[in-house]
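Chemist: Sequence first, then the predicted structure, then my questions.
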Amino acid sequence: MSQWSLIKLELDRSAKYPLGSVSRAYFIRAPLDETGLIDNMRLSREPQSAAVRRFWPSQHDLSGYIVKSTSGWYFRDADAAGPDEWFASILDASITAGSVLEITERDGTVSTFRVAEITPF
């Protein structure tokens, strides 16, 4: 059985950010199964419970919804006019504490984020 969780992703180390950055992060609220994958069946039954927020110190926050794609998940802008308006995506991968995920921004920029915290609720 999956568990709804609040997941905090922090920017991992890179050439531009050799120490990473806790101020560049995503908060994701999603149901995770026992292997750490987002549970699509549960999410489809309770889509209003799932959400994502991106915060950067130099830009306004982005908030939205999680939508399944063929290879993973899109983070769709809450203020989007159409269903194809998204601000980031991740591949379908296990989300466990300390693991890393690649997030692709709409402009094609790919950044690595570390799973800093998972809090079940």
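Modeler: Okay, I see it.

Chemist: Going by C-alpha atoms from here, please, whenever you check contacts or count neighbours.
Modeler: Noted.

Chemist: count of residues packed around the nearest residue in space to Pro57 that is not next to it in sequence?
Modeler: Leaving aside its chain neighbours, Pro57 sits nearest to Ser23 (6.4 Å; criterion: C-alpha to C-alpha, 6 or more residues apart in numbering). Here the number of neighbours of Ser23 (other C-alpha atoms under 10 Å) works out to 12.

Chemist: So Ser23 sits against Glu10, correct?
Modeler: Yes: contact criterion C-alpha atoms under 8 Å: Ser23 and Glu10 qualify, at 7.5 Å.

Chemist: Second structure for comparison follows:
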Amino acid sequence: MIRLELASSWEFPRGSAGRSYLIRVPLTEDGAIDTAALESQPARATVRRHWPNQADMVGHLERTPVGYAIRYEMNGNSGADGHGDHLLFQFGADAIRVGEQIFLTEPDGRQLRFRIASLQ
């Protein structure tokens, strides 16, 4: 499991551990996303977005040609186009390391920087 926490930003100069993503995804022994395992059992790759004073958003992680996307189930369905909101981000083929930072595109289009807080 990968835990991402909001990194420093204009609104949160010290970041915010309360604004986080928990990503359950298979990792290789060296800490990279195991794309073969992800593709063979996609339902096991789940995501939970936690924001204070908001209901958690739950979705599934999917590999795309440009990185990874989270498909959210919205109000019991998956949106007018058959899919929920997308959040695109890139993890390279290299190991994911605690302390590294990545940018996520939120469902509203904002790009936010997150820190990899833990790996399990």
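Modeler: Received it, and whenever you're ready, just let me know what you need. Note that this is a predicted model, so its numbers are computed, not measured.

Chemist: Would you pull the TM-score for this pair?
Modeler: Overall, the chain-to-chain superposition scores 0.84 on the TM-score scale (TM-score structural alignment, normalised by the length of the second structure); 114 aligned residues with a C-alpha RMSD of 1.7 Å.

Chemist: one step back: alignment lookup: the residue nearest to Pro57 of the first structure to the second structure.
Modeler: For Ser23 of the first structure, the aligned position in the second structure is Gly18, judged by TM-score structural alignment.

Chemist: Distance of that match relative to Ser78 of the second structure?
Modeler: Look at Gly18 of the second structure and Ser78 of the second structure: by C-alpha to C-alpha, to the nearest Å, they are 26 Å apart.

Chemist: Over to Arg115 of the second structure?
Modeler: From Arg115 of the second structure to Ser78 of the second structure the distance is 28 Å (C-alpha to C-alpha).

Chemist: So between the two, which is more surrounded?
Modeler: Counted by other C-alpha under 10 Å, Arg115 of the second structure and Ser78 do not tie: Arg115 has more neighbours, with 22 against 15.

Chemist: element containing that one, please.
Modeler: strand 111-119 (DSSP states H and E).

Chemist: How about the counterpart of Trp51 of the second structure in the first structure: what's its closest non-neighbour residue?
Modeler: Matched across to the first structure, Trp51 of the second structure falls on Trp56, judged by TM-score structural alignment. For Trp56 of the first structure, the nearest residue in space outside its immediate sequence neighbours is Arg24; the separation is 4.7 Å by C-alpha to C-alpha, 6+ apart.
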